[in-house]
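Asker: predicted model follows, preceded by the sequence.
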Amino acid sequence: MIPSATPRAPDPSSAAASSEPTSKDFEDFIYLISHDVRNSVRALIELPQWIAEDLTEAGVKIDGSVAESIELMNKHTGRLDRMLVDLLTFSRVGRMQNVEEVQIDAALSEVLEEIHIPQGFTVLRALDCDVLKIGERDIMTLLTALISNAVKHHDRTIGKIVVACYRDRHEVVLTVRDNGPGIPAGYHERVLGAMTTLRPRDEVEGSGMGLAITRKIALLYEGSVSIKEISEGRGTTIEVRLPA
């Protein structure tokens, strides 16, 4: 499933090129800096709470501009922490895991237990394909990214998400369909990029990494990801195709 590199003797003519950073070097850098920086961000998340507690103990009423400043600090440090978490998730794709036959239904059940699904949302299953050969953590990351994306960008308090899987010749097709506002056709390629959101982060909290993570996993396993237009009504369908 994952292409393996064939060792070969170095080419002297490419010595200069080989000295330049590779994609793996860059991802290693993302992993290390995200991990280290997040330790500092955790302290920053707690700092406003400590300030509020100290002010309360000193008999200072927290209101007005002070309360607004503390709330703003909480908002932005929380946003930074989410971005770092998603960068770490992006850098971990394909790392340190076994590639094996995974039961899709069991993986989906585990994901739904771990992520928060709002009370008004329903997740339905249409799994005509039972097994997918993929990294044991990558399938969890893939399903989490797709379902979380559908919930996060929905514009109503009541929604429906359908997770489907079926065989199409030599491919396994995994789709996640929602009945949200949809994605305009002209933005389909753009939203697959990293750190991309179509709505301001003040309206929808998120790093814009969900579909970028989805595409990275699909490409790692020599597959593809695309956004399908819905001819009637509302909604978005994200389709991931992987070799069977």
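Answerer: Happy to help now that I have it.
Asker: contacts and neighbour counts: CA atoms only from here.
Answerer: Noted.
Asker: contacting residues around the one helix or strand Ile238 maps to?
Answerer: Ile238 is part of strand 236-243 when elements are defined by DSSP states H and E. Applying CA atoms under 8 Å, 6 or more residues apart in numbering, the external contacts of strand 236-243 come out as 1, 146, 170-183, 218, 221-230.
Asker: check it against this one:
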Amino acid sequence: MTRTAQMHETDTALPTGSISADSKEIEDFIYLISHDFRTSVRALIELPQWIEEDLAEAGVKIDGSVAESIELMNRHTGRLDRMLVDLLTFSRVGRMQTMEQIDLNAVLDEVLEEMRIPPGFKVVRALECADLKMGEIDVLTLLTALISNAVKHHDRSSGQIVVTCRSDGTHSVLSVQDNGPGIATDHHDRVFGAMTTLKPRDEVEGSGMGLAIVKKIAKLYNGDAQVIENAGSRGTTVEVRLQA
């Protein structure tokens, strides 16, 4: 990770938001068990590949039910690995960082470079506020989750994502708007639940943790997150309020 924060004052501790002692204990447990489980899952991902290579070297043709079983193993172990990665990300919110004055444009540059947005998509910046005061890891995680969610759930091969930031005096308001299919009104609250997907995972791969991570970050910084309908047009806007 490159250094994107520009320091304008002494670092301070992160806010605690609404995280209780019991919640922290649970998250500590999730962090430890996810980390340990991932080691085993990585081995499970590699084993089918080794078996396939050994069979090929032995001159055994891999087709029919054997090929289907190996492909199924690869798909499910890959899915499990993504779930564990997202659980680790969820449990790491607010950890091992301090409050800093973050250069939002620099963070966006880093996020977009790391994500490699599909060629048909355009990311537009409309940043009235040039920086945010929060943890560097948290802001990277927040923008990655919001932008990847907009791309992943888009129903077309091309689209536009608009990232905005403004201040209302007490809060910094960060939002990501897309021109995808949108989210039905009765699902606006549900999408922020952990492990929640509105489509089967065979249609859209994902752990269902993206917006749960967004909500947790918003709560940590004494704010909130909500889905807003794009008036008179396709798409969705996810708005995140963070205490200024």
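Answerer: Yes, it's here. Note that the structure is a prediction, hence the values are computed from the model and not measured.
Asker: before we move on, the earlier item: buried only: go through the contacts of strand 236-243 of structure 1 for me.
Answerer: With burial judged by 16 or more other CA atoms under 10 Å, the buried subset of the contacts of strand 236-243 of structure 1 is 146, 172-180, 182-183, 218, 221, 223-229.
Asker: so which elements touch the strand or helix carrying Ile70 of structure 2?
Answerer: Element membership of Ile70 of structure 2 [criterion: DSSP H and E] is helix 64-92. Using 3 or more CA pairs under 8 Å, 6 or more residues apart in numbering; DSSP states H and E, the elements in contact with helix 64-92 of structure 2 are helix 21-57, helix 210-220.
Asker: mean per-residue distance, the next helix or strand after it versus structure 1.
Answerer: Per DSSP H and E, helix 64-92 of structure 2 leads on to strand 99-103 as the next helix or strand towards the C-terminus. Comparing strand 99-103 of structure 2 with its match in structure 1 after superposition yields a mean distance of 0.7 Å (mean CA distance after the TM-score superposition for structure 1).
Asker: mind giving me the packing neighbours of whichever helix or strand comes after strand 99-103 of structure 2?
Answerer: Per DSSP H and E, strand 99-103 of structure 2 leads on to helix 104-115 as the next helix or strand towards the C-terminus. Under the contact criterion of 3+ CA pairs under 8 Å, 6+ apart, helix 104-115 of structure 2 touches strand 131-135, helix 136-152.
Asker: can you redo those as TSV with distance to Arg92 of structure 2?
Answerer: Formatted as TSV, those follow (distance: least, CA to CA, whole Å):
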stretch	distance to Arg92 of structure 2
strand 131-135	11
helix 136-152	9
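Asker: check those for me and report the most buried one.
Answerer: strand 131-135 (a mean of 23; mean count of other CA atoms under 10 Å).
Asker: how about Asn179 of structure 1: what's its closest non-neighbour residue?
Answerer: Gly235 (3.9 Å; CA to CA, 6 or more residues apart in numbering).
Asker: okay, that neighbour and Gly210 of structure 1: tell me how far apart.
Answerer: Using CA to CA, to the nearest Å, Gly235 of structure 1 is found at 17 Å from Gly210 of structure 1.
Asker: so those two - more neighbours on which side?
Answerer: Per other CA atoms under 10 Å, whichever of Gly235 of structure 1 and Gly210 has more neighbours is Gly210, with 28 against 20.
Asker: which residue, other than its chain neighbours, is closest to the more buried one?
Answerer: Ala145 (5.0 Å).
Asker: list the buried ones in stretch 78-98 of structure 2?
Answerer: 78-94, 97-98.
Asker: report the central residue of structure 1.
Answerer: By CA atoms, centre = their mean, structure 1 has its centre lying nearest to Gly210, at 3.0 Å.
Asker: now do the contacts for that one.
Answerer: Contacts of Gly210 of structure 1 by CA under 8 Å, 6+ apart are 86, 145-146, 148-149.
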